[in-house]
Every structure is written in structure tokens, then in C-alpha cells.
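Asker: Sharing a sequence plus its predicted fold:
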Amino acid sequence: MRTLATLALVLATSTMVLADDAKVKLEYKFAVGDVIRSKVVHLSTVETKIKGSTQTAQSRSISTKNWKIQEVNAEGDATFIHSVENIDMWQKVTDRPEQRYNSEKDEVPPAIYSEAAKSVGIPLAKITVDTMGRLVDREQLGGTPSSESQILPILPGEPVAVGAAWYSPDDITVRTGSGAQKHIKTRQVFRLKSVTGGIATISTETQILTPIDDPMLKVELIQKLTRGTIKFDVEAGRVASQQLDLDETIIGFQGETSVMNYLGRMTEELIPGAPAKVAAVPPAPKAMKEEPKPVAAPKNDKVAETKSWDKLIEGSAEPETFEANEPAAKVASKPERPRVEGVPTLADPATKPAEEEELKLSSPDQD
């Protein structure tokens, strides 16, 4: 019996090793009639220092995203209608009153949120993606057109083992200080970290391939430089949750002593169950609230030393909810991004160092 038990243990251990080395197929799976809802939270703090003057801008946005699958073709390409059921927004800028808007409670939004309010509860876009998550087609139906070329995290076209990496290229168009357009080549790096309980953990990081010396271009790109973790449900074929973080500092964008610190976080979590009541579209107000005039406030050069994303999510409007040296300021308008063509390059981890040396890039962090 002892021999049998030992043999069983050896076999079990062997199976575990094989499972770790085995390849897994990651692909999106959608069916007509599916309604995919998720809670999306955006948090940011931008601090700018120019000629001895410091300004801090904090913002929080909580929304419920709704995707209703209309069609799935033989290749698995899925077409869905994208809408936003509700939004809860907050903003605070140094020496100005805070701004708030909740689509389920407020009938008339502040002027700053008027466009966002018009986008609640209506079809915004008809989007088609393939099983790898690549954008196939987009038709704008309402609201402000999006220039994002990546709707979903990109998945590899072949089965991959833990440790494997794959890439999704992108070409971003930004404007220089003189107004000229410049194309910046980037790529999103994905790496399968583990597969446990049917959930694949994938790390992701943005890499800029085009050399950039102009600090103003870095300001244009700052919101794209994210890194984070994706939890993918292999059997269901969809993202269970993801968190993307951004923590960047740019020096010299407006004079040698100017500094911008940007801290941001985006989290998304799948909502199980039937959809809740969608917020009605706010009626067009006869008189929009005027932007409040700046109110003088004592200058406070000290910044909070403790970080608390949770307080901001819960609705606290206190400036100290963000770490002072944790970034935030007004970022240049989002550049238009052309549609990405082609298949992400599947990389064998064993050949990755040579590839990175060729591109003169540092390899992504590995746990």
C-alpha cells in the first residue's frame, strides 16, 4: 500500500509538471444574445509644476459598460453594441470647487460633464472583433467617436505555454509643439504568467519603439504608458478582470524646471447576472450650470504622504486621498490612433533576448 501511495504521489507530481509545461489556447468566445457587463473605474492624479507654481488635478470615473452580442460568424468574429448604463464622475483641481455628476441621481449635469451625460443609456458604437480581440470594424452610433484601436487585450493566435510572450503593434499620431504630426511606433507586450483554476494571468506593458527626445511628445503619450495584469477566463473566453497602472514623470515640457507627475489606474471587473436597469438619457437642460469661478485658497505645498485609491472610489472628495508626489495635471488631447493591422507576433521566450537586443529595448519585467 505504501508503494502504491508513493507511486500515486509521483504520478500526481509528474502530472502537475506536465500541466505547467502544457500549452493553452486563449481565445474570445461570444454567442448571439450574450450581454456582457462590467464595472470600469478610472482614477488619476496629475500634478504639474511650472515656474514655481503647482497645480494638482484629481479625477474619478465609475461606469457600467454594456456589450450586447448581435452576431457571431463562422470564424468567431463577434459584432456587439457598446453602451454605458451609468456613470459617476468627480473632479477636483487646485483652487477650484470640485465637480460631481451621477447619471442615476442628477437630472442636470455640470457643464464639464454635459457631453458625457448625453452618452449614457444609448447605443454608442457597433463593434466587430475577432477571436484574438483585434478590431475588425467599428461604426459610431452616438456620443463622441473613439480613436482607440485596441478594444480588448490581444490574445495570441496559437496555443502558448506559461512564460510565452506575444506582441500587438500600434502606430500613434501625435502633434509636436510646432503643430506638425509625428507617428510614434509602439507595441503592447503580453506574457502568460500562470494558469490556475481555469484563470489565465497575463501581464501587459506598453513599449515605445520610436526614440523620443521632445518632452511635449511624452506628454501626449503619457496616458498610453500603462502596465498591469489581466485575468482571463479560459473556458468562458472573456476577461474576468484587469488592472492597468500608470506612474510617469516628465521633466522640461514647459521650461527646464517644469515637472509633470501622472498617476493613473484603470480597473475593470466582470459583473455576473442579469443587467440592471439602464440609466435614462438625461434630458437636454434649458440652462446648463455655469463653470464655477476659481476660489482662492491658501497655498499648501505639502502633499499627502499616504495613498488611498479606496477612498476615492468610495466617493471621498478630499484632496489628500492621493499621494502628493503621485502625479496629475492636464494632459494634451488624445491623439487619433489608426486601426491596427496584422497579427501579433508570437515569441518564443528562448529567443526573446536576441529579439529585444535587435529592437534595442529592455525586456518586460518577469516575476
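Answerer: Now that the structure is in, tell me what you want to look at.

Asker: switch to C-alpha atoms for all contacts and neighbour counts from now on
Answerer: OK.

Asker: Where does Met89 fall, secondary structure wise?
Answerer: strand 78-93 (DSSP states H and E).

Asker: The strand or helix carrying Val17: what's the following helix or strand?
Answerer: When elements are assigned from DSSP H and E, Val17 belongs to helix 2-21. Per DSSP H and E, the first helix or strand lying C-terminal to helix 2-21 is strand 23-24.

Asker: Alongside the first one, take a look at this:
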Amino acid sequence: MRILLTLLAVASLCCGGPTIADDADGMRLRYKFEVGDTVRYHATHSTKLKTVKGRSTEIVQDESDSEQHYRVVKIDEDGIATLELTTDRVKMSAQFGNAKPESYDSTLDEEVSPRFAAIAKTIGKPLARLEVQPNGELVSSKPLLPESLQRRVTKPVTSPTADNDPAKNIFAVFPEKPLTVGDTWRESFKVRVNIDRHLEQTVTLLRVSELSSLKNGLATIKFKTSLITPVHDGGVRVQLLQRTPSGTLVFDVERGQLVSRTVIIDRTEVGVIGSDSLMRAVSLRKEELIPESGEDTVVKR
């Protein structure tokens, strides 16, 4: 059900600096955006959440297969691109415990289960508008759905955050410095979590990325996210259970586009709802650029 802001999109800038740096010490990775471009991605996502309390075990599973795109609306004089994100189609299923799985296919189903009714209303409509710098840094994000619908399709794992909260960014962020194979860079960012109905806490996450290879114009980048702030409260740890992913992405240096990304979460927390409790989240998301009509697939390793 987490369809909207997991769009993989990234792309490019016609009026920015060169993608390949003049610096002989390496190259700068930069996205290239061009006004009017529509870039499409195919994504599959599966999640399994297991909760154990004493002798009781509950398992929640969901899967989705979707096509999504972003459209470049404008580029300002500073090179900041404004993008609109849309989901074109989705096929999804959810199962709670031993109950019969429920499913929804936006291309086939005329009658929609109440569980997926809100999602069905978003298909083909702009979900959000992002402003992004050429290195992928998020300047702002603005939901475009009506507020009542937005609340129904966005799972509130944390409390509301600023429009430029890095945790909302769907883009990999590249450093300003030129890179060579083996170089690493770090991004730290803060997210707010709920202690109770009236009290919040800010925690810091750290993402470490490495340019692991550069071959045939494709940069392969590995990344890992970790929690920096010590957290002892079980309720807070539950909120952060799916916030520390690791994975790999492939970036086309010349085109300035992300062509694939794999994101993995496998994390277990013990004692989050009592001393005899355990929660484990396992998630796999794969995204690939959809070639333009008549174009061969971009990923050639």
C-alpha cells in the first residue's frame, strides 16, 4: 500500500553543468532533466511483517507490481527541476494472518475492495510535486491529492515533517565532489517519531554510499542506512523498523538517469511490545527504467 512516494524516478537537466566533470580526479554524477520529459519505471515490492507476542504469532504480507512515471514540469534558473509523480497502473495484494488474501488490479477490476478503494482513486492522477537539485537533493515536496485521500493512502510511520525532509526524497543524492571507483560518501538526516499522542522525538539516520564500479558508462552504487540516535522505547523502534534499507542502484552517467534500483530491508526488533515480543520486517523492492518505444533496455553490463 506504500505506492506513492516510492517512485524510483531520477533524471536530468538540460541546462545544468556537465555530467562528467572536467576534473581529472574523477567524475561528478548529476541528473539531467529536460522540460516535457516523461520517464517511466516498473516496480515490484513485497513486504512481510511478523509479530510474535508470547505464544501468539501474526504475519502480515503485501505485494505490488506497478508502473509509475514522473514528468518534468519546469527547470528554474538555478537548475532546480520541478517534477510531478504519477502511478499509471498497480496490481497489489494483502494478506493478514490466515485470512484470505485480498487483491486489486487497476487494469481489470471495476469493483474494488474497501481495502484498496483509496488507492484506486489515485491511479492516473498526479500524486506529488517535487523540486530537486541536479545532484538529487530534495528542495521541497508537496502532495497533490486532496487531504482526505492523502491521509488514507499514506501510512503514518512518523509524524508530519518538513517539505524538504530528506526522508521523503525518492532520489539518490550524489556528492558535489568528483568520484572514482571505491569512493564513499555519507548523508545524515533527521526524522521525527511519536513518543505518545503529544510528544515527539527527533532521531538521526545515516546513509553511507559507495561507487563500487563504473563500466560501459554505468555507475553501480551500493548503500546502507543505519540508526545513529540511541533508541530504547519499543514504540519508537517499531516506527523505525522499515527506515534503514540497504541496496544497489545503477546510474547511466551519460544520460543522467537512474536505470535500476534494488532496496532491501531485513530487520528484527526484540521486546518492542513486552519482554516476550519480537517484530521482524522483510522487504524487497526492485525498480527498472522502462525504455522508450523502440529503444533497447538501458542496462547493459
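Answerer: Cool, the structure landed. This is a predicted model, so every value here is computed, not measured.

Asker: Provide the TM-score value for the superposition.
Answerer: Taking TM-score structural alignment, normalised by the length of the second structure as the basis, the two superposed chains have a TM-score of 0.80; 255 aligned residues with a C-alpha RMSD of 1.9 Å.

Asker: picking up where we left off before, quick one: the following helix or strand past the strand holding Met89 of the first structure aligns where in the second structure?
Answerer: Beyond strand 78-93 of the first structure on the C-terminal side, the first helix or strand identified by DSSP H and E is strand 99-102. Using TM-score structural alignment, the residues of the second structure aligned to strand 99-102 of the first structure are 102-105.

Asker: Same check on stretch 150-160 of the first structure?
Answerer: Against the second structure, stretch 150-160 of the first structure falls on residues 169-179 (TM-score structural alignment).

Asker: Same question for stretch 39-50 of the first structure.
Answerer: Going by TM-score structural alignment, stretch 39-50 of the first structure sits over residues 42-53 in the second structure.

Asker: Can you tell me the SS state at Thr51 of the second structure?
Answerer: Following DSSP: H, G, I helix; E, B strand; the rest coil, Thr51 of the second structure is assigned to strand.

Asker: list the contacts for the residue lying closest to it once chain neighbours are set aside?
Answerer: In space, and not counting its chain neighbours, Thr51 of the second structure is closest to Met279: 4.5 Å by C-alpha to C-alpha, 6 or more residues apart in numbering. Residues near Met279 of the second structure by C-alpha atoms under 8 Å, 6 or more residues apart in numbering: 49-52, 238, 268-270, 272.

Asker: Met279 of the second structure matches what in the first structure?
Answerer: Using TM-score structural alignment, the equivalent of Met279 of the second structure in the first structure is Met260.

Asker: quick one: secondary structure of its match?
Answerer: Reduced to three states by three-state DSSP, Met260 of the first structure is strand.

Asker: Thr202 of the second structure should be in a strand, yeah?
Answerer: Yes - the assignment for Thr202 of the second structure by three-state DSSP puts it in a strand.

Asker: From Val40 of the first structure, how far out is Gly121 of the first structure?
Answerer: Gly121 of the first structure is 16 Å from Val40 of the first structure, where distance means C-alpha to C-alpha, to the nearest Å.

Asker: ditto for Ala161 of the first structure
Answerer: Going from Ala161 of the first structure to Val40 of the first structure by C-alpha to C-alpha gives 30 Å.

Asker: need the helices for the second structure, in chain order.
Answerer: Here the second structure has its helices, by DSSP state H, at 117-120, 147-153, 234-239.

Asker: looking at the first structure, where would I find the counterpart of the first one?
Answerer: This points to helix 117-120 of the second structure. Using TM-score structural alignment, helix 117-120 of the second structure pairs with 114-117 in the first structure.

Asker: how big is the offset of the matching stretch relative to the second structure?
Answerer: Average distance, stretch 114-117 of the first structure versus aligned residues of the second structure after superposition (mean C-alpha distance after the TM-score superposition for the first structure): 1.0 Å.

Asker: nearest to Asp37 of the second structure, of the contacts of Met279 of the second structure?
Answerer: Nearest to Asp37 of the second structure among these: Leu49, at 37.4 Å, using C-alpha to C-alpha.

Asker: What distance do you get for the closest one to Ser277 of the second structure?
Answerer: Look at Leu49 of the second structure and Ser277 of the second structure: by C-alpha to C-alpha, they are 13 Å apart.

Asker: Look at these two and report which has more neighbours.
Answerer: The residue with more neighbours, out of Leu49 of the second structure and Ser277, is Leu49; 20 against 17, by other C-alpha atoms under 10 Å.

Asker: residue contacts, the aligned partner of Leu214 of the second structure in the first structure?
Answerer: Matched by TM-score structural alignment, Leu214 of the second structure corresponds to Val195 in the first structure. Residues in contact with Val195 of the first structure (C-alpha under 8 Å, 6+ apart) are 162, 201.

Asker: What's the local residue count around the nearest residue to Tyr113 of the first structure once chain neighbours are set aside?
Answerer: Excluding the flanking residues, the one nearest Tyr113 of the first structure by C-alpha to C-alpha, 6+ apart is Tyr101, at 7.1 Å. With neighbours defined by other C-alpha under 10 Å, the count for Tyr101 of the first structure comes to 22.

Asker: For Val259 of the second structure, give its distance to Leu179 of the second structure.
Answerer: 19 Å.

Asker: neighbour-wise, which of those two wins?
Answerer: Each of Val259 of the second structure and Leu179 has its neighbours counted (other C-alpha under 10 Å); Val259 has more, 24 against 21.

Asker: Let me see the ranges of the strands in the stretch 51-200 of the first structure.
Answerer: 53-72, 78-93, 99-102, 123-129, 135-140, 160-161, 165-175, 181-196, 199-208 (DSSP state E, counting those that start in this stretch).

Asker: Would you enumerate the residues in contact with the residue nearest to Ser141 of the second structure when sequence neighbours are not counted?
Answerer: In space, and not counting its chain neighbours, Ser141 of the second structure is closest to Leu130: 4.5 Å by C-alpha to C-alpha, 6+ apart. Going by C-alpha under 8 Å, 6+ apart, Leu130 of the second structure touches 81-85, 138-142.
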